[in-house]
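Enquirer: Provided below for reference: sequence and predicted model.
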Amino acid sequence: MENKKSFFLECYELGIIKFGRFALKSGIESPFYVDLRPLASDPKILKKLANYLLDMLPLDNFDLICGVPYAALPMATAMSLESYLPLIIKRKEAKKYGTAKMIEGIYTKGQNCLLVEDVITSGASLLETIPDIEEEGITVSDIVVVLDRQQGGKERLEKRAYRVHTLFTISEICGWLKEEGHLADDEILRIREFLNGDTVHFEEEKRLSYEQKLEICDHSVAQKLLNIAIEKKTNLIVSADVTTTQQLLELAEKVGPHIAALKTHIDVILDFDPDQTILPLKDLASKYNFLLMEDRKFADIGNTQELQFSYGMYKISNWADFVTAQVIAGYDSLDCFRNVGVVAILGMSSSGTLTHKA
């Protein structure tokens, strides 16, 4: 097999790296841009790449192979064909039909999967991919990467005990390109300054546990919801999209033991009756320890909202633990809900919505 430099120069002819000024997704301006997707259009080079990557690895350690979606998928496929390691496919998002799985393919719990990535910068895409694979009971111990941009991603993953194998580094290929006359001294200097000054550092996001949130939570309804979540070990809120009292009560009976709250649309209950609908519903909420959330999406001036909330046939204030409300009328318009919880509506999923999705 030819040496790494010769192979890289073959790849370079496909336009996989460009030099100049490029705005990255992170907002940083970079003096180079890497896109390895053209490699998939040259089967001979793709096959060579697969073998270079495989030669770096202890293949007996792996049962499966998976490419980080989507640029690394052709590379992982080529490696699978060369090594006979079974390929599994990670989706960026689950299908809304069929099995709705995030991981496609044939696998069993306990197998070890080799993860393939085209370019590593911060490591964020890998850290998004790995939990979905591990959630299926598959182990990830090793990651093989074609190009390391040397901006902190490799080190970030190694701190989490993943072994990261890289074929090329940006410093290495810049040296080769300078030798071949493709890069001038001032371009090399800009790249070195960029790499020295713009390593991507991340503070790990620390999510508070429900117990920690409870310690700093002042609102009585929020405290109640957190206590339920802790006690029942669930944060599920089920939407009761039904139109009769019987359907509503049957649903509450069925899901009550497993939920933290039931979300109602009380104004679509065709046979609504306070005694026949609300009283049994409150009994079920008490029996199974869940809260009632009326998805009314209040959106009016304060006085009108107070009337809608407390009066009329539904008398929502008598039974709802918390409600949903638009915030277009301002903070003061929510004052009428001071004794219950409020979920603010910041965006909606309907087509053509004039609100921004939260």
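Expert: Nice, I can see it.

Enquirer: From here on, just use CA atoms for contacts and neighbour counts.
Expert: Will do.

Enquirer: residue contacts, residue 222?
Expert: Contact analysis of residue 222 by Cα atoms under 8 Å, 6 or more residues apart in numbering lists residue 341.

Enquirer: and if you look at residue 23?
Expert: Counting by Cα under 8 Å, 6+ apart, residue 23 has contacts 29, 30.

Enquirer: How about residue 24?
Expert: Residue 24 neighbours (Cα under 8 Å, 6+ apart): residue 30.

Enquirer: Below is an additional structure, to be compared with the one above:
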Amino acid sequence: MTQHHDPALAADIDAACRLTGEFTLRSGQQATEYFDKYLFEAQPALLDRVATAMVGLLPGGTELLGGLELGGVPIATMVSAKTGLPTLFVRKKAKEYGTCKLAEGPEVAGRTITLIEDVITTGGAVRDATKALRDAGAIVRTVVCAIDRSPADVNPLADVDLEVRPVLTKAQLDAARDQA
């Protein structure tokens, strides 16, 4: 895997989606900054650049892309279109009607799934999805995310033995902001 950092992409993503104010994160943490990923995901050209960067981060042996509800789904769909890998749409909780499935799409048992997420802070949603998919027989070793805002040099998902491969880190976005 080569982590090729694109300063222009960092600057454009930062400009598009960094908000300042008072925010409560999914983890319950309070923050004065928030990365609203929908502000880049809604822009086709930016979404395309993030997806292109993700293609190079996918581990060999990936059989399925697991897009996490909601923000991971458009990214995974675009990565799927670029790679030909089928996509699984992973809910935050299993549907209570119809198929009652947590993951919509192909069968997961025995298959290697690379998760696709938008922003990771503590990795709560990714951790839940990893456990549920492993319980269903899937092999889950890696998550590729657009933005990793967890502390530098800390893998927030080490406890579930999951490698995090980010397109951009908070440090790279901060550097882009500081150079703006």
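Expert: Alright, I've got the coordinates. What you see is a predicted model; the values in this text were computed from it and never measured.

Enquirer: Surely residue 20 of the second structure forms part of a strand?
Expert: Yes: residue state for residue 20 of the second structure (DSSP: H, G, I helix; E, B strand; the rest coil) corresponds to a strand.

Enquirer: was I right about it contacting residue 32?
Expert: Yes: counting by Cα atoms under 8 Å, residue 20 of the second structure touches residue 32, with 5.7 Å between them.

Enquirer: tell me the centre residue of the first structure?
Expert: The centroid of the first structure falls nearest to residue 128 when counting by Cα atoms, centre = their mean (6.5 Å).

Enquirer: Do a quick rundown of the strands in the first structure.
Expert: With DSSP state E, the ranges of strands along the first structure come out as 17-23, 29-34, 64-67, 89-90, 103-104, 112-120, 139-148, 163-169, 237-240, 261-264, 291-298, 322-326, 341-345.

Enquirer: so which of the ones you listed comes closest to residue 56 of the first structure?
Expert: Proximity to residue 56 of the first structure, assessed across the strands of the first structure by Cα to Cα, is greatest for strand 163-169 (7.3 Å).

Enquirer: who does that closest one touch, helix- and strand-wise?
Expert: Judged by 3 or more Cα pairs under 8 Å, 6 or more residues apart in numbering; DSSP states H and E, strand 163-169 of the first structure is in contact with strand 139-148, helix 153-158.

Enquirer: Flag every buried residue along the first one.
Expert: By neighbour count with 16 or more other Cα atoms under 10 Å, strand 139-148 of the first structure contains the buried residues 139, 140, 141, 142, 143, 144, 145, 146, 147, 148.

Enquirer: Mind listing residues that contact stretch 34-42 of the second structure?
Expert: Where contact means Cα under 8 Å, 6+ apart, the residues beyond stretch 34-42 of the second structure that reach it are 13-14, 16-21, 23, 46-47, 71, 74-75, 118-119.

Enquirer: Please pick the buried ones from these.
Expert: Here, 16+ other Cα under 10 Å leaves 13, 14, 16, 17, 18, 46, 47, 71, 74, 75, 118, 119 buried among the contacts of stretch 34-42 of the second structure.

Enquirer: In this model residue 33 seems to touch the fifth one, though I could be wrong.
Expert: Yes: Residue 18 of the second structure lies in contact with residue 33 (Cα under 8 Å); the separation is 6.8 Å.
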